[in-house]
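A.B. asks: Got a sequence here, can you build the structure:
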Amino acid sequence: MEFLSVVVAAAAAFALGAGYYSALAKPWTEAAGVECNKDGKPKGGQSPAIFALAFVLQLIVVGMMRHVFTLSGVETLGAGLVGGAGIGLFFISPWIALNNMYGMRPMKLTLIDGGYATLACAVSGLVLSLF
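C.D. replies: This is a model prediction of the structure:
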């Protein structure tokens, strides 16, 4: 059941990312400096391999969240939500900020990507606590 919870939580985070980045596509591509075609889509398109790897990476993050939650006794919906949000906001987002700061990337990019990390981890934590 633990593996299923990780897969479902990663799928929820992945689906959230599709909606989140679709809604913020224009500001994200501008902040990230991604060149786009006239139709507004990234030049060269996006390979399905990128999405497959993104899902695998989310499985890794959510798998570790599951492990930490088990060791910490996180079992309720509220604890899963707060624990997940905390991981996104206080572990992942600062690391994104650090990388973007040294890469001299705009703060806007950090806020967009850190916002997604926080929301995705919160949703993942919520889903994990359902199992």
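
A.B. asks: Every contact and neighbour count from this point should use C-alpha atoms.
C.D. replies: Noted.

A.B. asks: residues touching Met1, list them.
C.D. replies: Phe131 (CA atoms under 8 Å, 6 or more residues apart in numbering).

A.B. asks: can you tell me which residues contact the residue most central in space within the chain?
C.D. replies: Of all residues in the chain, the one closest to the mean position by CA atoms, centre = their mean is Ala117, 3.8 Å from it. Shown in contact with Ala117 (CA under 8 Å, 6+ apart): Gly88, Leu89, Ile92, Ser93.

A.B. asks: I'd assumed the first one was in a helix, is it?
C.D. replies: Yes: Gly88: assigned to a helix according to DSSP: H, G, I helix; E, B strand; the rest coil.

A.B. asks: Sequence B follows; please return its structure for comparison with A:
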Amino acid sequence: MDILEVNWLAIVLAALCGFLVGGIWYGPVMGKKWLGAVGLSEDEVNSGNMALIYGGAFILSLVSSAMLAHLFFRLGQPPFHVKMMMSTGIALTFIIPAIGTNYLFSRKSKTLFFIDAGYWLLFYIAMGLVHAWLS
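C.D. replies: A predicted model of the protein is given here:
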């Protein structure tokens, strides 16, 4: 694949949408429950290096978005519904089982698992929507 053949606008916008989903999910929707599930206070969370945390998270979102773009490109730009099935399926069959396995061994709570699993499902749905519309 030639690096110029992918839709870079779709990659960046999809990453931004996934990032926005995280801001909403871990903010007003699940923020307080998430804080309780991870055992942190708002002050503890806010004391972190926010530029590093948010910058790193966005770069990782770009990596995920670029991989989706690459996958869709290699498959000949499948139709909208196939892109949605694939992006949702990646979350349901790769991402969520992987974090579930980690949470089982690290003995993290079911509450935290469902909060994080819900986020990753919405993250990949949002990115899939952007890629499906723009590519």
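
A.B. asks: matching residues in structure 2 for the host helix or strand of the residue nearest to the centre of structure 1?
C.D. replies: Using DSSP states H and E, Ala117 of structure 1 falls within helix 107-128. Here helix 107-128 of structure 1 aligns to structure 2 at residues 110-131, judged by TM-score structural alignment.

A.B. asks: The matching stretch vs structure 1, average offset?
C.D. replies: Superposed on structure 1, stretch 110-131 of structure 2 shows a mean distance of 0.9 Å to its aligned residues (mean CA distance after the TM-score superposition for structure 1).

A.B. asks: Helices of structure 1, start to end?
C.D. replies: Along structure 1, counting by DSSP state H, helices occupy 2-23, 25-32, 48-72, 77-87, 93-102, 107-128.

A.B. asks: for those helices, which one sits closest to Pro42 of structure 1?
C.D. replies: helix 25-32 (7.9 Å; CA to CA).

A.B. asks: Let me see the residues that make contact with the closest one.
C.D. replies: The contact list for helix 25-32 of structure 1 (CA under 8 Å, 6+ apart) reads Tyr21, Glu35, Cys36, Gly40, Pro42, Arg105, Pro106, Lys108, Leu109, Ile112.

A.B. asks: Likewise for stretch 84-93 of structure 2?
C.D. replies: Taking CA under 8 Å, 6+ apart as the rule, stretch 84-93 of structure 2 contacts Leu68, Trp120, Leu121, Tyr124, Ile125, Met127, Gly128, Leu129, Ala132.

A.B. asks: Run the chain-centre distance for that stretch.
C.D. replies: In terms of CA atoms, centre = their mean, to the nearest Å, the centre of stretch 84-93 of structure 2 is found 11 Å from the chain centre.
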